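> A predicted structure for the sequence below; I have some questions about it.
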Amino acid sequence: MENVFNKFFNDYDDWYQTPVGQFVDQAETQTLVKLLQPKAQQKILDVGCGTGNFTIKLAQQDCQVTGVDIAPNMLQQAQQKLQQQQLTAQLKIMNVEKLSFLDNSFNAAFSMAAFEFINDIQSAYQEMWRVVQPGGHIVIGTIQKNGSWANFYESPACHGTAYEFAHFWTAEQLIALDPKHFVQQQDCLFLPPNLPENNYNLKADQNAAQTTNIGGFTCLLFQK
C-alpha cells in the first residue's frame, strides 16, 4: 500500500464540509450500513480508516470499532476527533496485507475507499476474511472503475492529488477475490462529479440510477 495519505492529509476532511462532500458521505454511509448491518457492541474492523470518518459513525452506534491505517498523520487526526466527540475506538498503525490480529477476532470488517491504494488486494481480502468470525460480514467499498467518478479521478484534473496514486477496480474484479462467498453489490454516486452543488442529494442520485448502469462508488458484501 502506498503511504500517500501521510502526505495528503492536511485538508482531507475539509471536502466533507462542502455540499458535494456531504452528499457523497451520506450516500456512501447509507450503502455501507445497508450491507454491513452493524449492531451495538459488535467488534468491527475498519481497514484503511484514515481520519476516522466511518470509525466515528460506528462508534456513535456503540460498536466496538478498531481502525487500522498505515498513515500515522491521519490516525492522529482520527484520535483527536474521537476525543473531541468523547467516543472510544482502538486505532492502530497496521498494513491490511499483514494484520496482527488473531483469527476470528471481529464480528465484521469493512474497508471504504482504501482498496484503491492497496498493492495486493488478494492478500488484503484474505486477511480481512481471516480475522472475521464465521457468519460475519465483510464489505469492500470502492470508487468503481469505468464510473464517472473514477474517470474524473484518473483525469489530469486530479494530478498532484492522492488519486494520482490510485488504482481503480471493477466490481467484477473484486467479486473475483471470493466469488463463492459474495452475497450482494450495492452502488451509489450515480450522479457525475462537477455538477452544480445544488444538484446533489440522495433522491436525485436514486433517480440517476434509473439511467446510469455503473455507480461511481460500489460496496460489495461477502459473508464468511
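Yep, it's here. All of these numbers come straight from a predicted model, not from anything done at the bench. Numbers count the residues shown, from 1 in each chain.
> please make it C-alpha for all contacts and neighbour counts, starting now.
Fine.
> for Leu221, give its distance to Gln37.
Note on Leu221: its distance to Gln37, by C-alpha to C-alpha, to the nearest Å, is 11 Å.
> then Glu116?
23 Å.
> check Ala113 too.
Ala113 is 19 Å from Gln37, by C-alpha to C-alpha.
> so which of these two has more stuff around it?
Shown here are Ala113 and Gln37; by other C-alpha atoms under 10 Å, Ala113 has more neighbours (21 against 9).
> Provide a complete list of residue ranges assigned to helices in the protein.
19-36, 53-59, 72-84, 121-131, 148-153, 171-175, 202-208 (DSSP state H).
> can you count the residues close to Glu116?
Glu116: 21 surrounding residues under other C-alpha under 10 Å.
> just checking, Asn193 touches Gly147?
I think there's a mix-up here, since residue 193 is Pro and not Asn. No. With contact defined as C-alpha atoms under 8 Å, Pro193 does not reach Gly147; the gap is 10.4 Å.
> overlap of the contact sets of the two?
Residues touching both Pro193 and Gly147 (C-alpha atoms under 8 Å, 6 or more residues apart in numbering): there are none.
> between the two, which has more neighbouring residues?
Using other C-alpha under 10 Å as the criterion, Pro193 and Gly147 rank with Gly147 on top: 22 against 17.
> leaving out chain neighbours, which residue sits closest to Thr73?
No Thr there; residue 73 is Asn. Asn6 (5.6 Å; C-alpha to C-alpha, 6 or more residues apart in numbering).
> and Ile214, by the same measure?
Gly147 (5.6 Å).
> got another, please set it beside the one above:
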Amino acid sequence: MALFNQIAHRYDSWYTTPRGQLVDTIQKKMVRDLAEPQPGEVVLDLGCGTGNYSIELANYGCRITGIDISEGMLAEAKRKANNLNLAIDWRQADLASLPFSEETFDLVLTVTALEFVSDPRGALLEAMRVLKPGGRLIVGVLSSDSSWGEMYRKEAVDNPESVFAAAHLYGQDELTSLLPNCMRILGGLFIPPGSPEINITEAANIEKARQLEYNSFIKNHAKPGFLVARWNKSHTSISNRYGLAN
C-alpha cells in the first residue's frame, strides 16, 4: 500500500507515546495469552508492518517470517531487526497469495492488518493453508463497537488521508464468522482513548495496565477496543479441507 510506504518512517512514533505504550502492552498480552508461543516454533507474522510482533516473538526464541505488502514498512522492520542482531526472514508479499508450501508454520498471526485486506476470509484461508496440523491461527483486530472504534471513524472523516480511511473495523460476530469453529475470542482495551490515565507512562507497566482495564470494565461498563480470536487446525480434516476444529 502506497499510504503505508509514505508513513513507514514515522509509524513507530506511536509506540513512544504513553498512550501507544499502554495500548501496545495490553494488546501484546492478549495476543500472547491466546497464541501461547513456544521457543523454537516456526511462526508467520502476516502484515508484519515495522516488525513489532515479529521482533517480540524472535526475542522469545521463535523462528520468524514476516510478510508485508509495503516495501517501506519492511525496510523499517529490517533496520530494527538488524540493530538487534535478530535473524528474521522478511518478505514482501500479498496476504492473499503466500509464497509458502502447505503446512509450513506452527503459528500464524496477524495483528491490525486484516482491517486493510479486501478479502479477509480468503486471506485467513490462505493462512490456514500454510499452518501445520495442530497449529494455531491468531487474529487481532480493532473493534468497531467501542469508543476506540468511534475515534478511528472520526479520524477517517476528519482526515481522508489517514490510514483509517481505508480500514474496516470488526465486530465480534463478524470476526468469528470469517472461519468456522473459532476456538476462543478475547476482548480488551477497555480503557477509553479519552481517559486521562492513558497518558501516564507508568500505565504501560503490565500490572498497572491490568488495573486500568479492570476499572474501566467494571466501573464504566466499557466495550473492548481490541479483539483477538484463535482458530486451531486439527490433525484430521473434519470440518473443511483445512481441518478447522475446536
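Alright, I've got the coordinates. Treat the numbers as computed from the prediction; the structure is a model and nothing was measured.
> next, the TM-score between them, please.
For this chain pair, the superposition-based TM-score is 0.94 by TM-score structural alignment, normalised by the length of structure 1; 222 aligned residues with a C-alpha RMSD of 1.5 Å.
> ok, the nearest residue to Gly135 of structure 1 once chain neighbours are set aside - contacts?
Distance criterion C-alpha to C-alpha, 6+ apart; nearest residue to Gly135 of structure 1, sequence neighbours excluded, is Lys224 at 4.9 Å. Lys224 of structure 1 makes contacts with Trp129, Val132, Gln133, Pro134, Gly135, Gly136, His137, Ile138, His181, as judged by C-alpha under 8 Å, 6+ apart.
> list only buried entries from those residues.
Trp129, Val132, Gln133, Gly136, His137, Ile138 (16 or more other C-alpha atoms under 10 Å).
> closest to Asn53 of structure 1 among these?
Among the buried ones among the contacts of Lys224 of structure 1, Ile138 lies closest to Asn53 of structure 1 (C-alpha to C-alpha), at 18.0 Å.
> circling back: of the helices of structure 1, flag the one that's most buried.
helix 53-59 (a mean of 21; mean count of other C-alpha atoms under 10 Å).
> what about that one, how far off from structure 2?
Its aligned residues in structure 2 lie a mean 0.3 Å from helix 53-59 of structure 1 after superposition (mean C-alpha distance after the TM-score superposition for structure 1).
> I'd like to know how far Thr104 of structure 2 sits from Val111 of structure 2.
20 Å.
> structure 1: matching residues for the lengthiest strand in structure 2?
Longest strand of structure 2, by residue count under DSSP state E: strand 131-142. The aligned range for strand 131-142 of structure 2 in structure 1 is 132-143, by TM-score structural alignment.
> where's the matching stretch relative to the chain centroid, distance-wise?
With C-alpha atoms, centre = their mean, to the nearest Å as the basis, stretch 132-143 of structure 1 stands 11 Å off its chain's centre.
> need the residues that contact it.
32, 35-36, 103-116, 128-129, 149-150, 168-169, 216-224.
> ditto for stretch 167-182 of structure 1
Contacts for stretch 167-182 of structure 1 (C-alpha under 8 Å, 6+ apart): 116-117, 122, 125, 142-146, 150, 218, 220-224.
> now do stretch 63-77 of structure 2
Contacts for stretch 63-77 of structure 2 (C-alpha under 8 Å, 6+ apart): 1-2, 4-6, 8-9, 40-52, 54, 57-58, 88-95.
> contacts only, for Cys63 of structure 1.
Contacts of Cys63 of structure 1 (C-alpha under 8 Å, 6+ apart): Pro38, Lys39, Ala40, Gln41, Gln42, Lys43, Ile44.
> repeat that for Leu46 of structure 2.
Gly66, Ile67, Asp68, Leu95, Val108, Leu109, Thr110, Val111, Ala113 are the contacts of Leu46 of structure 2 under C-alpha under 8 Å, 6+ apart.
> report how many residues lie close to the first one.
Summarising burial for Gly66 of structure 2: neighbours were counted as other C-alpha under 10 Å, giving 27.
> that one and Arg210 of structure 2, how far apart?
Distance, Gly66 of structure 2 to Arg210 of structure 2, by C-alpha to C-alpha: 29 Å.
> and for Leu86 of structure 2, the neighbour number?
16.
> gap between it and Leu125 of structure 2?
29 Å.
> buried stuff in stretch 35-51 of structure 2?
35, 37, 41-51.
> any idea how far that stretch is from the chain center?
A distance of 10 Å separates the centroid of the chain from that of stretch 35-51 of structure 2, by C-alpha atoms, centre = their mean.
> next: stretch 116-135 of structure 2.
Stretch 116-135 of structure 2 sits 14 Å away from the centroid of its parent chain (C-alpha atoms, centre = their mean).
> next: stretch 203-212 of structure 2.
That offset, for stretch 203-212 of structure 2, works out to 20 Å (C-alpha atoms, centre = their mean).
> which of the residues in that stretch are buried?
Those buried within stretch 203-212 of structure 2 under the rule 16+ other C-alpha under 10 Å are Ala203, Ala204, Ala209, Arg210, Leu212.
> and the residues you listed, which is closest to Ile26 of structure 2?
Ala209 (6.7 Å).
> the closest one reaches Leu22, doesn't it?
Yes. With contact defined as C-alpha under 8 Å, Ala209 of structure 2 reaches Leu22; the gap is 6.8 Å.
> overlap in contacts of the two?
Common neighbours of Ala209 of structure 2 and Leu22, counting by C-alpha under 8 Å, 6+ apart, are Ala203.
> what lines up with Asp62 of structure 1 in structure 2?
Under TM-score structural alignment, Asp62 of structure 1 pairs with Gly61 in structure 2.
> give the contact list for its match.
Gly61 of structure 2 touches Gln38, Pro39, Gly40, Glu41, counting by C-alpha under 8 Å, 6+ apart.
> put together JSON lines for those residues, with distance to Tyr15 of structure 2 on each row.
Shown next, in JSON lines, are the contacts of Gly61 of structure 2 (distance: C-alpha to C-alpha, whole Å):
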{"residue": "Gln38", "distance to Tyr15 of structure 2": "25"}
{"residue": "Pro39", "distance to Tyr15 of structure 2": "25"}
{"residue": "Gly40", "distance to Tyr15 of structure 2": "27"}
{"residue": "Glu41", "distance to Tyr15 of structure 2": "27"}
